[in-house]
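Colleague: Predicted coordinates and the sequence they were generated for:
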Amino acid sequence: MIAIIKYNAGNIRSVQNTISRLGYESIITDNPEEIKTADKVIFPGVGEASSAMNYLKERKLNDIILSLKQPVLGICLGLQLMCKSSEEGNTTCLGIFDTVTKQFPPKDKVPHMGWNSFSKIKKVPLLKKINLEDDLYYVHGYYAETCNETIATCNYIKEFSSVMQKDNFYAMQFHPEKSASVGEQLLKNFLEL
């Protein structure tokens, strides 16, 4: 069973619908036991960092996420909350990835919204059958700086972490559930890990 963490952040149903199209069953839950015993855990979200972290802490889900040994995938806000901190609301985050989330400088159109491709990509199981020229759908005003755990980057105003991995933790800044066949391939890759 795949557990999709419910934590007061939007866009969870569309992730569940895509997983269902790929032939997998999932539940949306904030129940610690269901999350701990799931085969895979997905931590998606659209929202604001400080209120999302507060929700996680109130329910002790921050400790649950950090204790997980099965594959865990953060999506969009999920990726940002897996970093050390976020400039959004001056928020202390989970600290899984050794980097911080910053606000895009207002030099161009912010948020970064629409289709964009990778600028660099490592050959790892999560990214199999994925190419530099593949377009993915982004909606974000904050970005994670690149670090040792960055396995793919994207460029918008500056280069940022598009996909990250540390041990059993994975994260994507774009929305795979809104990224057509490429996004479905990425979710399939994660579900087959």
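Modeller: Yep, it's here.
Colleague: Please count neighbours and contacts with C-alpha atoms only from this point.
Modeller: Fine.
Colleague: for the chain, what's the longest helix?
Modeller: Under DSSP state H, the helix in the chain containing the largest number of residues is helix 180-191.
Colleague: how many neighbours does K158 have?
Modeller: In terms of burial, K158 registers 11 neighbours under the definition other C-alpha atoms under 10 Å.
Colleague: same thing with I28?
Modeller: 17.
Colleague: How about the contacts made by it?
Modeller: Counting by C-alpha atoms under 8 Å, 6 or more residues apart in numbering, I28 touches A3, I4, I5, K6, I12, Q16.
Colleague: Pull out the buried residues from the stretch of helix or strand S14 belongs to.
Modeller: Assigned by DSSP states H and E, S14 belongs to helix 12-21. If you call a residue buried by 16 or more other C-alpha atoms under 10 Å, then helix 12-21 has these buried ones: I12, V15, Q16, T18, I19.
Colleague: Kindly report the same for stretch 49-59.
Modeller: Going by neighbour count (16+ other C-alpha under 10 Å), the buried part of stretch 49-59 is A49, S50, S51, A52, M53, N54, Y55, L56.
Colleague: Distance to T91 and secondary structure for the residues you listed - can I get that in TSV?
Modeller: Output for the buried residues of stretch 49-59, formatted as TSV (distance: C-alpha to C-alpha, whole Å; DSSP: H, G, I helix; E, B strand; the rest coil):
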residue	distance to T91	secondary structure
A49	7	helix
S50	5	helix
S51	9	helix
A52	10	helix
M53	8	helix
N54	9	helix
Y55	13	helix
L56	13	helix
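Colleague: what about versus this one:
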Amino acid sequence: MPLLVPPAPAPALLSVLAALSSPTAVLEARTPALRTAEGPLAAEHPLPVHVFEPAAVPGALPQARLTGWRFHIRAGARVAAAGETVVTPDGWVFSRFSEGPFLVSIERALLQAEALPATYQPHLLSVPGLYMLALWLHCDARAEAATAQPDPDDLLVPLAPAPPGIASHRVHRLTELAPALSVRLAPPPLMGSPA
């Protein structure tokens, strides 16, 4: 089924387009593929980026907080980089260009998602404490991207590279994977005082 990608806020897209039109921003980016790209560059495939917040109560669903939008930067037939924006008190601003294994992994995960029998709204879910990024497939395909929250029927596809013990590109039910992530993020138990 097709994915229903939520529209990016116009200021987020405009900030990435402004950075793409700035020779300084492109040439100073730490993305060799972007600096050497030939032809016009285009920002496409916007995905809202959320940060995973473990459930405050055992057995409850985790929360997600919108922190930005990520756009694929296409140079001809290939994706050369990602352009990222963040929300500030003054609105959406360009953050950075990036490249690396997550670019290919996101494309692969999106193809996997399109082959699923149901329609989902794609998001990126960042788990900073585990250095993990996942494609979050929200079951409410028409939800407002800024306020979307995890649902028991949502799916997660960990992107490569995934943390040890978590298989990348395996589709998980959110209710299966979220508790394991929360356990890994929990602070270690306090040890007793030395004797």
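Modeller: Sure, I can see it. Every value quoted in this text rests on a predicted model; they were computed, and no experiment measured them.
Colleague: Once they're superposed, tell me the TM-score.
Modeller: The TM-score (TM-score structural alignment, normalised by the length of structure 1) is 0.24; 78 aligned residues with a C-alpha RMSD of 5.5 Å.
Colleague: Would you mind checking which of the contacts of I28 of structure 1 is nearest to V139 of structure 1?
Modeller: Of all the contacts of I28 of structure 1, V139 of structure 1 sits closest to I12, with 14.9 Å by C-alpha to C-alpha.
Colleague: Can you get me a residue count around V26 of structure 2?
Modeller: Counted with other C-alpha under 10 Å, residues neighbouring V26 of structure 2 total 19.
Colleague: tell me the contacts of it?
Modeller: A19, L20, L34, R35.
Colleague: Buried among those residues? Make that a PyMOL selection.
Modeller: If you want just the buried ones from those in PyMOL, going by 16+ other C-alpha under 10 Å, the selection is:
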select buried, resi 19+20+34+35
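Colleague: Among the contacts of V26 of structure 2, which are located in helices?
Modeller: Using DSSP H, the contacts of V26 of structure 2 in helices are A19, L20, L34, R35.
Colleague: in terms of contact, does the second one touch L41 like I think?
Modeller: Yes: the pair L20 of structure 2 / L41 is scored as a contact, 7.2 Å apart, by C-alpha atoms under 8 Å.
Colleague: tell me the angle of the longest helix of structure 1 relative to helix 12-21?
Modeller: Interaxial angle, helix 180-191 of structure 1 versus helix 12-21 (axes from the mean of the first three to the mean of the last three C-alpha atoms, to 10 degrees): 80 degrees.
Colleague: Could you pull out the buried residues of helix 180-191 of structure 1?
Modeller: Buried residues in helix 180-191 of structure 1, defined by neighbour count with 16+ other C-alpha under 10 Å: V182, G183, E184, Q185, L186, L187, K188, N189, F190, L191.
Colleague: Which elements pack onto that helix?
Modeller: strand 135-140 (3 or more C-alpha pairs under 8 Å, 6 or more residues apart in numbering; DSSP states H and E).
Colleague: Contact partners for A82 of structure 2?
Modeller: So A82 of structure 2 contacts R70, F71, H72, I73, F97, S98, E99, L103 (C-alpha under 8 Å, 6+ apart).
Colleague: Tell me how many other residues crowd the second one.
Modeller: It refers to F71 of structure 2. When neighbours are counted by other C-alpha under 10 Å, F71 of structure 2 registers 22.
Colleague: who touches it in this structure?
Modeller: A43, E44, H45, P46, L47, A82, G83, E84.
Colleague: rewinding a little: from the buried residues of stretch 49-59 of structure 1, pick the one nearest V41 of structure 1.
Modeller: Of all the buried residues of stretch 49-59 of structure 1, L56 has the smallest distance to V41 of structure 1: 14.8 Å, by C-alpha to C-alpha.
Colleague: thought that closest one was touching N62?
Modeller: Yes: using C-alpha under 8 Å, L56 of structure 1 makes contact with N62 at a distance of 5.3 Å.
Colleague: Where do the strands of structure 2 begin and end?
Modeller: 41-53, 63-75, 78-88, 91-98, 121-127, 132-138, 155-158, 172-173 (DSSP state E).
Colleague: Show me which residues of stretch 65-78 of structure 2 are buried.
Modeller: Buried-residue list, stretch 65-78 of structure 2, by 16+ other C-alpha under 10 Å: R65, L66, T67, G68, W69, R70, F71, H72, I73, R74, A75.
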